[in-house]
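# The amino acid sequence is not available; the structure is as follows:
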């Protein structure tokens, strides 16, 4: 198969990129080709143009690399080898196979190994808490963590979530999220992740991983890779909504974009020691993500040196033998192409595949090794807790095997794992609230205003209660998290109405609120009497299996929900001191509100979790000085982003083609390139104090030259011989089966009969190299978890001084951007940030390390990183468009 573009074209592209270019005269960070339209610029990029077309083919890469204990995985590898060396074939298969949907207590559960006293592994959502459990916390969403720009808070939230998962007996937390990255602002699950910028996402992703795993819980990085929209992600789901597709959508993108944008944060996560990776529902360049040998074998396990297991998203597997060769290690929840159908691609079929030679024994050994190495990597055997909850019922007693009604027992111990996490969640909520507008110091309020009024359904409680809608699949009342599998039950939800009213009453003021967005006459009459009108509006999104108000996961628009636009206009038309608070999953169009003179302040509060109201009241009344920054751009109109959701099937064959023609030019990069002035730029956020920047210095550390990795793996190890006689792998005598449970044993000594598939194992076709267990060359960009260690060498250190010139202590986030200077590079890219707390009239000195990766580009010909011979400019400031300090890397 051919790669992303023809060899001749790629060679020409690389030669062009390596020419010395100087685009230093880019006034106001505009396009290097100011007379060229955005689409022309992107389509003139040879790599992007050739590598983002429909129906292109992902190149085959075999065999699947085996774990070797690279980097700091050595001790875990040694422990795993000792454990796996004791296992039978069936016990290894048990580790790789989910037992079935709703057949055990967790959303995903592997088989156990009773002979060694090893209980089943529990895999449980979500990236912001524990889904389907009581007495747990509802943490802030990923997008709120991104708005803090605070690595310490990311670690703290990760540790809090990890401790709760451990307390419930969970082994794998299904999170955090770097896919979707945020290619389109309408993307339904963007809020589960962090930011469309790969550096901001990568840094907070890594710290969240470290936090979770500090509690002996394995992370599961989601969703790998180029999973950027909900529409068309699964065939049955899309068919159920009236779309006649035959395969999941294909995300078609070039090699440079893959490396410089979408793969970047996953490299950070793997370098941070992430235990496992979840492959996504979509196809990448025409190949299913969970059996894409290029993205799994070559990129993930080869280039990035990933040592843990690849786990399917639920029902994300599409085959058995093919996916095993392509790098899949665990099938979840064990069912094949639909829940509770009684069939599995793994389980007994994987046992058969080993016995009939279609899967080599070393590959199953590697699958088991990866799973157990991940387990030992986080010291999961330390004080391991029994699974003490059921995902399917809050009752104390019910069926152990819920779906099939077998095994009546105590299934919920109702263990309270919340500790004091409410205080942390409240702090993150206020630390992630972005002050966008504040005319004449409207905020903070004193709390002593004669009459404070609050308006909007988003300020109050849902009539169904905080957990009244399954997986939060509705938009009733205040919005504190999106919908879908990335959610958790609220132990309580502090509404803005409650928190603001409490503050006002404590200060002796008067207070009234209206939650009905459509009662405009009453709203207008109350607003006319008000001294401070605080109006709440939201915009929701989530996962496609739930449709909310006609939105199939992805948002249909970037405007407010619940009829809030007319409500906001009514309040602002009647009160000259109107404060707008936005709860949203991502950008909403705010241009008219920014320009409305009666709207004196605007706050973006995101999805802050259970302490939502307290967090926003802390900001409104000055108990906390806002220091958050936007993790994405807010544009004037939807078209300004240059990308959008594919809402309708565009392929006659029923395989929707999503062509990433924009390459790595998304979010603020697109606004820069196209000379679009945003309403509020990426990285923007105000404070109740002011800051000044000065004294930029660039220090060249004279690091050693880049060294491409040269070397081979060992030969694939195997750990225990076993009988090849099918009679030795049938069910044990007198074994009692659970209905629909996926077991590793055979029900017949006839392998074809045992598989239930008359064609199973009959093909003699194998991809070239798939069965080859000999030593294999390691990619030049590989060599360690996260990639070639040389790419992380620090080449420069940039210093700057920030002074608090106001009267109150405040947090500032200085940001470093640079230009790599090539003809197809973004105008500027974030490469460093730091959140600082500075007292009045005091200064802080900040330093940014610039690594080789920060200034490197990807060569499609060499399949390695290289540094272009260009002038590289660097800027430091408070947002992507306010960069008062500049210099050159020399």
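Happy to help now that I have it. Remember, predicted model here, so these are calculated numbers, not experimental data.
# contacts, neighbours, all on C-alpha from now
OK.
# elements contacting the helix or strand residue 752 falls within?
Using DSSP states H and E, residue 752 falls within helix 751-755. When contacts are defined as 3 or more CA pairs under 8 Å, 6 or more residues apart in numbering; DSSP states H and E, helix 751-755 sits against helix 348-355.
# Return the distance of the next helix or strand after the helix it packs on from the chain's centre.
Remark: after helix 348-355, the chain's next helix or strand is helix 361-377, criterion DSSP H and E. From the chain centre to the centre of helix 361-377 is a distance of 25 Å (CA atoms, centre = their mean, to the nearest Å).
# and the helix holding residue 752, which residues are buried?
For helix 751-755, burial by neighbour count (16 or more other CA atoms under 10 Å) applies to 751, 752, 754, 755.
# Ok, stretch 582-595 next?
582, 583, 584, 585, 586, 587, 588, 589, 590, 593, 594.
# Among these, which lie within helices?
Those of the buried residues of stretch 582-595 mapping onto helices are 593, 594, per DSSP state H.
# In a markdown table, list the buried residues of stretch 582-595 along with distance to residue 420.
Listed next are the buried residues of stretch 582-595 as a markdown table, based on distance: CA to CA, whole Å:
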| residue | distance to residue 420 |
| --- | --- |
| 582 | 27 |
| 583 | 25 |
| 584 | 26 |
| 585 | 26 |
| 586 | 28 |
| 587 | 31 |
| 588 | 33 |
| 589 | 36 |
| 590 | 36 |
| 593 | 38 |
| 594 | 38 |
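# farthest-separated two in the buried residues of stretch 582-595?
The span of the buried residues of stretch 582-595, defined through CA to CA, is set by 585 and 594 at 19.2 Å.
# The structure to be compared is supplied as follows:
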């Protein structure tokens, strides 16, 4: 019996109730089994930079933390992403799951999207190629990919209700391109709809998006699932293409859906087709016959450690270098900055996980050079919130919301934060409970400490019996915890060195706005000032080289909130300038999920953009700085001189951040480097830019011939003219022939990453087809490659394209979507 025959027979053998049961989750991470028919239980797990498993966003079974999406985007290496996909399949299997909720392929429309760190690039072709590598690697090992978020989720502001208003041409030419490649080329087994509305309709019930485009135009035969709590209806979602409502238990399906079928509102045949899609995914992943009891393991694999370290180095982008790097004989180094001793390995939100370990830049450089050659100073802080209170705590849980009665259980906590959903203890539901958390804190230093409280729920804090902060009576919805929490409530606590205080935190659940969970974070920190900068300056003066580790962290680059701008937060600009004035041999290591303004570039010797490269962060950074590895990255996103130079900086709030529930993509296809070309505003660092420790020469361009189908090749030679092995990314851009619609000045259409030894030459062939010439005609809904002469530009980035030629398409070619 073929797999298709089997799933068809199973679907027909089910009762209506059994069929409907498979169209909603049974809990947060799994579907129900159908025991009568011996159908197993499908389990999913969050990605995309690891496999968290079935636990909370905080804590849980440990997992390998791989580089984040923008870091992988900077590798420009689909083969590497294929390897990472294969490795992630191992991670998913260790969590007893069958499907990974990844990759994230939304496009970098603007510089401030809080989730840019999780996405690959501002360019659809680069994003598509990387997504295909990731998905094919993952699914080659029997684990399903879930490409997300389909579609129009390019901002985190009011994302659960906002309508992204985008014309069809822009969707087809930019935002849908990675999804189309994932379906047609990688054969992805699942797609996740986004939270937002698209042109006024929620994507989870968008018939044009899910039925016409995804299933009709592209031939998708897998599962469309909602983002968590991202479905909003019974009949509209099922009729318009949503197979699976997540998470469980059912909200708009279950008995409601059975009633809709019995009343004739939803045809039984539609239910059957949705069930067939679910069973097909189960068959592809082996879940159909998986009856193992659920268990998770933390497998710290040496081969995954090595791959993460390699990928971290290959993602690092060398932005500036006056010859200081690599540090082959650095002498004594000062490792300075808020990201020096703290390993910033990932962004915030649903992609975060409990990593096996975290290597900071200080750790990596100390391991490589020895502690006697390393000086450390913090210099300043850069967190958006107060640092989480780390101290032993007791949490007494109550089945009521007002701490009445007796606690049913008491749990130990190691820090004052938590994220709770579902059943969190026997008889305790995260949607209806309260807790009292108690512990002590002893101040290591005298000063005015700052306490911070964030809660999705209600909370109040007492210190030594006196209430000092509350978000209970005065709780107001803010932007924390995926826009379900309040803004941080602050209180100052003057403490002497060695003073011990008693802390009590009362917590209660409350009805949620969109996403059903309760969350708490209590921070306590001692703010930094001029004394810390002075200490950093002294360290820089005492060293031969100063390495300043700055940027952001997961409180800034996070799901659920956009950035307020792209300047470095806190006192980091002052720190960089003070250190550079004290030591001209200063290297700045940036860790961010996107661009930052750099008014200090002329004051420092070298700049490395290291992103959030996973659990091996400090080792990968040390490898690059010390020359043990090549900085193999190239920018996947343009870095503007100023935030004001970006496409979404405008006086029209409907263009960004949105107005009255709508955000209008007025710029159309002109985002990223296309925007800079259109406006004539030079970026600080262009798309595709990155330096090497060696030098390359590109030459001997040959173009064509072009055949009747519009296929052609461009070939060139690449030579490593330096004395080190290294890599170069060869990028091909097309300039348009005349056509009826405005087109970008140039568009990336092909690229290749070349690794060469000193003196080695390689011939590179870049292949294109008719689609590379095409624009999307919204009247006929066809791709049109207009006849005419196109420019072919090849080089190292969007502003360095020394090899140029032309190719003529003799006749217009029209293709179906």
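On my side now, so go ahead. On a predicted model such as this, the values are computed, not experimentally measured, just so you know.
# Where does the helix holding residue 752 of structure 1 end up in structure 2?
Counting by TM-score structural alignment, helix 751-755 of structure 1 pairs with no residue of structure 2.
# before we move on, back to that, now, which of the buried residues of helix 751-755 of structure 1 sits nearest residue 428 of structure 1?
For the buried residues of helix 751-755 of structure 1, the nearest to residue 428 of structure 1 is residue 755 (51.4 Å; CA to CA).
# Correct me if wrong: that closest one contacts residue 350.
No. With contacts counted by CA atoms under 8 Å, residue 755 of structure 1 stays clear of residue 350, the gap being 9.4 Å.
# Between the buried residues of helix 751-755 of structure 1, which sits nearest residue 803 of structure 1?
Checking the buried residues of helix 751-755 of structure 1 one by one against residue 803 of structure 1 (CA to CA), the nearest turns out to be residue 755, at 70.1 Å.
# To what extent is the nearest residue to the closest one once chain neighbours are set aside buried, counted in neighbours?
Leaving aside its chain neighbours, residue 755 of structure 1 sits nearest to residue 349 (5.8 Å; criterion: CA to CA, 6 or more residues apart in numbering). Neighbour count for residue 349 of structure 1, taken as other CA atoms under 10 Å: 28.
# Please apply the same query to residue 271 of structure 1.
20.
# For stretch 614-632 of structure 2, buried residues please.
614-627, 629-632.
# Mind checking which of those residues land in strands?
Nothing among the buried residues of stretch 614-632 of structure 2 maps onto strands, per DSSP state E.
# wait, what's in contact with residue 839 of structure 1?
By CA atoms under 8 Å, 6 or more residues apart in numbering, the residues touching residue 839 of structure 1 are 804, 808, 809, 810.
# whoops, I mixed them up, residue 81 of structure 2
By CA under 8 Å, 6+ apart, the neighbours of residue 81 of structure 2 are 72, 130, 131, 133, 134, 137.
# Buried ones among those?
72, 130, 131, 133, 134, 137.
# From the chain's centroid, how far away is stretch 51-70 of structure 2?
Averaged C-alpha coordinates place stretch 51-70 of structure 2 at 13 Å from its chain's average position (CA atoms, centre = their mean).
# Name the nearest residue to the counterpart of residue 125 of structure 1 in structure 2, sequence neighbours excluded.
Using TM-score structural alignment as the criterion, residue 125 of structure 1 maps onto residue 46 of structure 2. Spatial nearest neighbour of residue 46 of structure 2, chain neighbours left out: residue 101 (4.9 Å); criterion: CA to CA, 6+ apart.
# hmm, back to that, what's the residue nearest to residue 755 of structure 1 aligned with over in structure 2?
Using TM-score structural alignment, residue 349 of structure 1 pairs with residue 256 in structure 2.
# That match against residue 234, yeah?
Yes. If you go by CA under 8 Å, residue 256 of structure 2 and residue 234 touch, sitting 6.9 Å apart.
# Just give me the match in structure 1 for residue 551 of structure 2.
Using TM-score structural alignment, residue 551 of structure 2 pairs with residue 538 in structure 1.
# Tell me the one of the buried residues of helix 751-755 of structure 1 nearest residue 332 of structure 1?
Of the buried residues of helix 751-755 of structure 1, the one sitting nearest to residue 332 of structure 1 (CA to CA) turns out to be residue 755, at 18.9 Å.
# contacting residues around that closest one?
Residues in contact with residue 755 of structure 1, defined by CA under 8 Å, 6+ apart, are 348, 349, 352.
# follow-up on the earlier one: which of the contacts of residue 839 of structure 1 are retained in structure 2?
Shared with structure 2 under both residues aligned by TM-score structural alignment, their matches' CA atoms under 8 Å, the contacts from the contacts of residue 839 of structure 1 are 804, 808, 809, 810.
# Now tabulate those residues in a markdown table and tack on neighbour count and secondary structure.
As requested, those are arranged in a markdown table below (neighbours: other CA atoms under 10 Å; DSSP: H, G, I helix; E, B strand; the rest coil):
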| residue | neighbour count | secondary structure |
| --- | --- | --- |
| 804 | 23 | strand |
| 808 | 15 | coil |
| 809 | 20 | coil |
| 810 | 21 | strand |
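# Show me how far stretch 254-263 of structure 2 is from its chain's centre.
Worked out by CA atoms, centre = their mean, stretch 254-263 of structure 2 lies 37 Å from the chain centre.
# surely residue 417 of structure 2 meets residue 522?
Yes. Residue 417 of structure 2 is in contact with residue 522 according to CA under 8 Å; the separation is 6.2 Å.
# What distance do you get for residue 368 of structure 1 to residue 123 of structure 1?
Separation of residue 368 of structure 1 from residue 123 of structure 1 (CA to CA, to the nearest Å): 16 Å.
# quick one on the thing from earlier: quick one: which of the buried residues of stretch 582-595 of structure 1 sit in strands?
Per DSSP E, those map to strands at 582, 583, 584.
# circling back to that earlier point, tell me the one of the kept ones among the contacts of residue 839 of structure 1 nearest residue 373 of structure 1?
residue 810 (43.8 Å).
# what lines up against the closest one once you look at structure 2?
Applying TM-score structural alignment, one finds that residue 810 of structure 1 aligns to residue 726 in structure 2.
# do the same with residue 206 of structure 1
Matched across to structure 2, residue 206 of structure 1 falls on residue 132, judged by TM-score structural alignment.
# so who does residue 4 of structure 2 touch?
Contacts of residue 4 of structure 2 by CA under 8 Å, 6+ apart are residue 280.
# What does residue 362 of structure 2 correspond to in structure 1?
In structure 1, residue 362 of structure 2 lands on residue 497 (TM-score structural alignment).
# Work out which residue lies at the spatial centre of structure 1.
For structure 1, the residue nearest the mean C-alpha position is residue 177 (1.9 Å; CA atoms, centre = their mean).
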